[in-house]
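Asker: Next come a sequence and a model predicted from it.
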Amino acid sequence: MSYIRNFENSNLLRRRAHHLIPGGSHTYAKGDDQFPVLSPGFITKGLGCHVWDVDGNAYIEYGMGNRSVGLGHAYPSVLDAVHKTLEQGSNFTRPAAIEVSCATKFLDMVRTAEMVKFCKDGSHATTAAMRLARAVTGRDLIARCSDHPFFATDDWFIGTTEMNAGIPKAVRDLTLGFRYNDLESVHMLFARHPGRIAALIVEPARGDEPAGDYLRALKALCHDNGALFVLDEMITGFRWHNGGAQQLFDVVADLSCFGKALGNGFAISALAGKREFMELGGIEQTERPRVFLLSTTHGAETHAMAAAIATMKVYEQEPVIEHLHRQGTSLRTGLEQAAARHGIGEFFRVVGRASCLSYMTLDENGLPSQAFRSLLLQETIARGILAPSLVVSYTHENQDIERTIEAFDGAFAVYRRALDSGVAGQLVGRPSDVVFRKYNQPAVPLASLPHLVRAKTEVA
C-alpha cells in the first residue's frame, strides 16, 4: 500500500493562499486548521467518490463537498444538463422558464411544502426563514438548537458561538438556545420569554434521531406558544428521504430549508414552506407588510437549476437513498470490527445515520480529542482516504468500502500505539482545531517542518 507523504505543491500553494485569502480558503470547514499538517491542501479534480490533489495523490473521499455531493463528483447526467443549459446563457433580466420547472420538480419531491424560493447557499435560506418568522409573528427572539453546530454565517447564529467578534451584543441577545430531544428545555424557554419567540429552528436529525414523537411534539409546543416551527434540512434533505427527513418522520414544518445535495455540488439552496407564510415575500398579497424575503443576482442561475432538476430526477428514478444506507451500513460495520480488533472500540466511534455518518475520536481518558482526530486523518490520508467524515455517495461501490476499511485498519494500529505511548509521538505537527474558537493558536511555520515533503514509501 503506497504511503502518501509528498505534499510539495500543496505546501507552496498554502503559503500563497494565506497571503491572499483570509484563512487560506473560502469555507472554514475546508481550512488548514481543520486538517493535520500532513494533508492535501488543494484538490484538482474529482470523479465519482475519488479526488486527486495538486501533487497527483489520489483519494477515496468521504467529505463529498461538505455533504453537498450526494451522487458523486462530475456525475454524468447532471453535467450533461448543466452543459446544455449553459449554452443558452445563465442569467437574464427577467426570470428564466427553468425557474418554474425547478420549483415544480422540487415541490413534487418535497410534498410537505407549498411554495419554494431558491438561492445559493444555506445561510441565505435559514436567515430568510428567520426574517419571515419575525414578520409573521411580530416577535424578535429566535431559538436555535444548541446541539446542532451550524445554521448560518449571519449574525443571528454566529453571535451565539465563540467566534462572535464584530457582532453587537444587542443582536447576540436575540437568539436563544435549547437542547435536542429535550422538550423541557423548550418549555422553559417559552416560560421565560412569553410572547416573544418568533421561531424555533432545528435539524430534524443529526448524530441522534428524534426520540419518539419529539418533532411533532416540538411543533405543537411552537404553535401553542405562537411561534413558527422551522426545520433546517440542509443535510438531511435528499439523504434521509427523497422528500426530506420531515416526510420520513411524518411532520410538516411551517418553513424548511434545503441545500447541499439538492444540486449535487452546484450552488443552489431553497426556502420552502406553507403558502400562508411564503406569500408574505410575494407581490400579490395586500393585507400584510411586505417581507424582503430573498433576492440574489445569482440565486436563479439556469445551470444551477438544471443541476438541481437532473439531481432530483436521479433520486426519483434510482435507489439512491437505499444505496447510501447500504454502503454506509457496510462501512460502519467494517470500521467497528476493525477498531475492535485493535482494541480501540471505546476510543473510536461511528455515529449518525448510515447515509450520513461521522465519527468521534477519544483520547486515553475517553475524552473527545482533536489530536487523535488529526492523527487518524493523518494516517488515513497517508493510505489514500480523505475522510473528515464518513459520508458516502451514490458512487461509493463495494470495492471503495473495502479499500477504506483496509486503510482504517492500518491507521487504527497507529491509533493504538498513540493510546499506549502518547499521541505526540505519532502526530506530525500541531493538531487540528474546532472552527468556533475565540482565538487562533500560534501557527507552525511550514519551513520548520522539513519532513513534510517526502517521497512515497511503503507501509510495512
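Answerer: Happy to help now that I have it.
Asker: use CA for all of it now, contacts and neighbours both
Answerer: Will do.
Asker: For the stretch 151-300 of the chain, which segments are assigned as strands?
Answerer: Remark: strands assigned in the stretch 151-300 of the chain by DSSP state E, counting those that start in this stretch are 175-178, 197-202, 228-232, 255-258, 269-273.
Asker: With mean neighbour count as extra columns, can I get those in TSV?
Answerer: Conversion of the strands of the stretch 151-300 of the chain to TSV gives the following (neighbours: other Cα atoms under 10 Å):
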stretch	mean neighbour count
strand 175-178	19
strand 197-202	26
strand 228-232	27
strand 255-258	29
strand 269-273	28
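Asker: Would you mind giving these as CSV with distance to residue 78 added?
Answerer: Below are the strands of the stretch 151-300 of the chain laid out as CSV (distance: least, Cα to Cα, whole Å):
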stretch, distance to residue 78
strand 175-178, 39
strand 197-202, 30
strand 228-232, 25
strand 255-258, 18
strand 269-273, 16
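Asker: Of all those strands, which one comes closest to residue 108?
Answerer: strand 269-273 (12.2 Å; Cα to Cα).
Asker: The helix or strand hosting residue 45 packs against which elements?
Answerer: In this structure, residue 45 sits in strand 43-47 according to DSSP states H and E. In this structure, strand 43-47 packs against strand 50-53, with contacts taken as 3 or more Cα pairs under 8 Å, 6 or more residues apart in numbering; DSSP states H and E.
Asker: so how far is the strand it packs on off the chain centroid?
Answerer: Averaging C-alpha positions (Cα atoms, centre = their mean, to the nearest Å) puts strand 50-53 20 Å from its chain's average.
Asker: One more to weigh against that first structure:
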Amino acid sequence: FRYNHLEELQAIVEKNRKDIAAIIMEPIRNVQPQPGFLEGVRALADEIGAVFIIDEISAAFRMNSGGAHLVFGILPDVAVFSKALGNGYPIAAIIGKSQVMEAAQSTFISSTMWTERIGPAAALATIKKHKAVDAGKHLMAVGKQIQEGWTRLAKKNNLKIDIGGIPPLSHFSFEYDNALSMKALFVQLMLELGFLASNLFYAMYAHTEDHVRSYLEGVDKSFEKIARSIEHNDIDKKLIGEPSSIGFKRLA
C-alpha cells in the first residue's frame, strides 16, 4: 500500500485479514503523515491481531535521538534500526514489546561474527553523543536550509523542480521530460565545482553554515547553466557520460 493511503491497506485487510501476520512500514516517507494515517494503521493491526512493525532504518536518528515514530506519537510492536545508529559502523538492532520479542526464544541464530563488538560499541557511543548535542535538531535545521535553498534557486533560475523527503534526507527532481539527463548534467556541473553531489542531500552533524552556503552557491551556478541549456536545447550535448536509469518505486 502507498504511504498516506489508508484505504489501500484497509482493502488488503478486508481481503486477507486471516492471513496477515504483520504490517511493516516506514514511519515517514517523502511527505508528512496525514492526520490519522499512522493511527489508522496501528488500529488496523490491533483489529486483526497483526504485529505492527516500524522500519526505522532510514528515518531514525535524523529528526530526533531515536526512532521517528516517537516524533509522531506512535508505538509499534517492533522497531528495526540500522544505518545512522552506528554512525558509519555496521550495526542493526531490533526492539519491541516483550510479548512479541519472546517468540525469538524458541529460535536459534548462529553467526560467524556474533561476538564482534565494534558495531555495538559504536552504536552506544553514537546514541550518547547524539543526545548530548541534540544532533536531530541540527540535522533538521541544515536540511530545511537546503530545501529552502533549492526552492529559492530554482525559482531564481526559472527551473521546475519537485522537492521531497524529510529535511535531513532531502531530494529534488527536475519536472521535465528529460529529467534524468538534467540530473546527470547537474551532477557533472557540481563535480566541476568540487562537489560530489547528486539530487540528494543527507545532512550530517558536521555540516556548518559555511558548508551550506558554499553548496548552495554551487547549486545556483549549476542551475543557471542548466536553465541556459534548456533554452538552447542542448542538455544531452553537454553530457560527458550516460544519464542514470530510473530507480525502483517504493511503497510504504
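Answerer: Yes, it's here. Keep in mind that what you see is a predicted model, and the values were worked out from it rather than measured.
Asker: Could I get the TM-score for this pair?
Answerer: Overall, the chain-to-chain superposition scores 0.92 on the TM-score scale (TM-score structural alignment, normalised by the length of the second structure); 247 aligned residues with a Cα RMSD of 1.8 Å.
Asker: residue ranges for the helices of the second structure, please.
Answerer: When assigned using DSSP state H, the helices of the second structure occupy the ranges 6-16, 37-48, 98-101, 118-133, 135-156, 179-192, 209-232, 235-238.
Asker: Tell me which of those helices sits nearest to residue 168 of the second structure.
Answerer: Short answer: helix 135-156, nearest of the helices of the second structure by Cα to Cα, at 4.5 Å.
Asker: Show me what counts as buried in the closest one.
Answerer: Of the residues in helix 135-156 of the second structure, those buried by neighbour count under the rule 16 or more other Cα atoms under 10 Å are 135-140, 142-147, 149-151, 153-154.
Asker: Next: stretch 67-82 of the second structure.
Answerer: Of the residues in stretch 67-82 of the second structure, those scored as buried under the neighbour-count criterion (16+ other Cα under 10 Å) are 67, 68, 69, 75, 76, 77, 78, 79, 80, 81, 82.
Asker: whereabouts in the first structure does it align?
Answerer: Under TM-score structural alignment, the match for stretch 67-82 of the second structure in the first structure covers residues 244-259.
Asker: quick one on the thing from earlier: which bit of the second structure covers the strand holding residue 45 of the first structure?
Answerer: Residues of the second structure matching strand 43-47 of the first structure by TM-score structural alignment do not exist; the stretch lands nowhere.
Asker: again, but for stretch 303-315 of the first structure
Answerer: Counterpart in the second structure of stretch 303-315 of the first structure, with TM-score structural alignment as the criterion, is residues 118-130.
Asker: Off-centre distance for that stretch?
Answerer: In this view, stretch 118-130 of the second structure has its centroid 21 Å away from the chain centroid, taken as Cα atoms, centre = their mean.
Asker: With the first structure overlaid, report how far that stretch is off on average.
Answerer: Its match in the first structure and stretch 118-130 of the second structure itself, once the structures are fitted together, sit a mean 1.0 Å apart by mean Cα distance after the TM-score superposition for the first structure.
Asker: Just give the number of residues close to the closest residue to residue 135 of the second structure other than its chain neighbours.
Answerer: Here the nearest residue to residue 135 of the second structure in space, its sequence neighbours aside, is residue 205; by Cα to Cα, 6 or more residues apart in numbering that works out to 6.1 Å. As a burial measure, the neighbour count of residue 205 of the second structure was computed by other Cα atoms under 10 Å and equals 16.
Asker: and residue 205 of the second structure, what is it in contact with?
Answerer: Under the criterion of Cα atoms under 8 Å, 6 or more residues apart in numbering, the neighbours of residue 205 of the second structure are 135, 138, 139.
Asker: try it again with 10 Å
Answerer: Counting by Cα atoms under 10 Å, 6 or more residues apart in numbering, residue 205 of the second structure makes contact with 62, 130, 133, 134, 135, 136, 137, 138, 139, 140, 142.
Asker: Repeat that for residue 353 of the first structure.
Answerer: 205-209, 236, 239-240, 324-325, 328-329, 332, 391.
Asker: isn't residue 325 of the first structure right up against residue 354?
Answerer: Yes. Here residue 325 of the first structure reaches residue 354: they are 5.0 Å apart, a contact under Cα atoms under 10 Å.
Asker: list residues touching both of the two?
Answerer: By Cα under 10 Å, 6+ apart, the residues touching both residue 325 of the first structure and residue 354 are 239, 240, 331, 392.
Asker: now, which of those sits nearest residue 98 of the first structure?
Answerer: Residue 98 of the first structure has its nearest neighbour among these in residue 239, at 24.4 Å by Cα to Cα.
Asker: What residue in the first structure is paired with residue 57 of the second structure?
Answerer: Pairing criterion TM-score structural alignment: the partner of residue 57 of the second structure within the first structure is identified as residue 234.
Asker: re earlier: list the buried residues for the strand holding residue 45 of the first structure?
Answerer: By neighbour count on 16+ other Cα under 10 Å, the buried set for strand 43-47 of the first structure is residue 46.
Asker: and what of stretch 117-126 of the second structure?
Answerer: Residues of stretch 117-126 of the second structure classed as buried under the neighbour-count rule (16+ other Cα under 10 Å) are 119, 120, 122, 123, 126.
Asker: contacting residues for the first one?
Answerer: Under the criterion of Cα under 10 Å, 6+ apart, the contact list for residue 119 of the second structure reads 85, 86, 87, 88, 89, 90, 91, 92, 125.
Asker: you'd agree the fifth one is up against residue 121?
Answerer: Just to be clear, that refers to residue 89 of the second structure. Yes. Between residue 89 of the second structure and residue 121 there is a contact at 9.4 Å, judged by Cα under 10 Å.
Asker: Report the aligned residue range of the second structure for the helix or strand encompassing residue 129 of the first structure.
Answerer: Counting by DSSP H and E, the element that carries residue 129 of the first structure is helix 122-137. Helix 122-137 of the first structure corresponds to no residues in the second structure, going by TM-score structural alignment.
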